[in-house]
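K.L.:
Structure, please.
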Amino acid sequence: MPQEDGYWTRPGVLRVHPLAYISCREKLPGSFEIVHAKDATGHFFNSRLIIIFIIGKATKAFISLPKCKGVNLSIAEERDK
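P.N.:
I've put the predicted structure just below:
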């Protein structure tokens, strides 16, 4: 089971928050377990626990990551950079 400080990704998702930190877990009565997460740009979102894949602990990934660390910039942000 993932801990609240886990580093995770959702397999098969390319441009929708691919890497994030778990901020908290919540069990909904009679429903799914929901994971609240925060990505590297500071956006918060939710996902089901059964569709995430843990790749590290806290801010340390156990696998090698691309230089961008999962942050996808918009076209305007890439141009300004």
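K.L.:
make it CA atoms for all contacts and neighbour counts henceforth
P.N.:
Fine.
K.L.:
Can you check which strand is longest in this structure?
P.N.:
Using DSSP state E, we find that the single longest strand of the chain is strand 19-27.
K.L.:
Show me what it packs onto, helices and strands only.
P.N.:
strand 6-9, strand 33-39 (3 or more C-alpha pairs under 8 Å, 6 or more residues apart in numbering; DSSP states H and E).
K.L.:
next up, for comparison:
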Amino acid sequence: MHTGNIRCSSYFYCPAANTCCKTLTGQWGCCPYILGQCCKDGKHCCERGYECDVTFSSCKKKGFLSIPAQLKRKALLL
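P.N.:
Okay, here's the model as predicted:
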């Protein structure tokens, strides 16, 4: 494991500048944002300050700003 990586558990980690999120199956996934917001659908995540809109797979901020939600990537084995 390289310096700066994010440890999710005793066995899994995500690259630096990612956030560990659980998938619906209980596995670890990596959100490509620092302090990312893990969506309840277990597949997507949003940048900090945005709320997940799982119906449209998007991330919304107060007002009308909406951006696509990012798919999580599989966490890596230590």
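K.L.:
TM-score of the superposed pair?
P.N.:
The pair, once superposed, lands on a TM-score of 0.26 when counted by TM-score structural alignment, normalised by the length of the second structure; 38 aligned residues with a C-alpha RMSD of 4.3 Å.
K.L.:
that older thread, among the helices and strands packed on strand 19-27 of the first structure, which is the most enclosed?
P.N.:
Neighbour counts (mean count of other C-alpha atoms under 10 Å) averaged over each of these peak at strand 6-9, with a mean of 22.
K.L.:
Which elements pack onto it?
P.N.:
Applying 3+ C-alpha pairs under 8 Å, 6+ apart, we find strand 6-9 of the first structure packed against strand 19-27, strand 53-57.
K.L.:
possible to save the helices and strands packed on strand 19-27 of the first structure as a markdown table with distance to residue 78 of the first structure?
P.N.:
Below are these laid out as a markdown table (distance: least, C-alpha to C-alpha, whole Å):
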| stretch | distance to residue 78 of the first structure |
| --- | --- |
| strand 6-9 | 23 |
| strand 33-39 | 18 |
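K.L.:
Cool, thanks, talk later.
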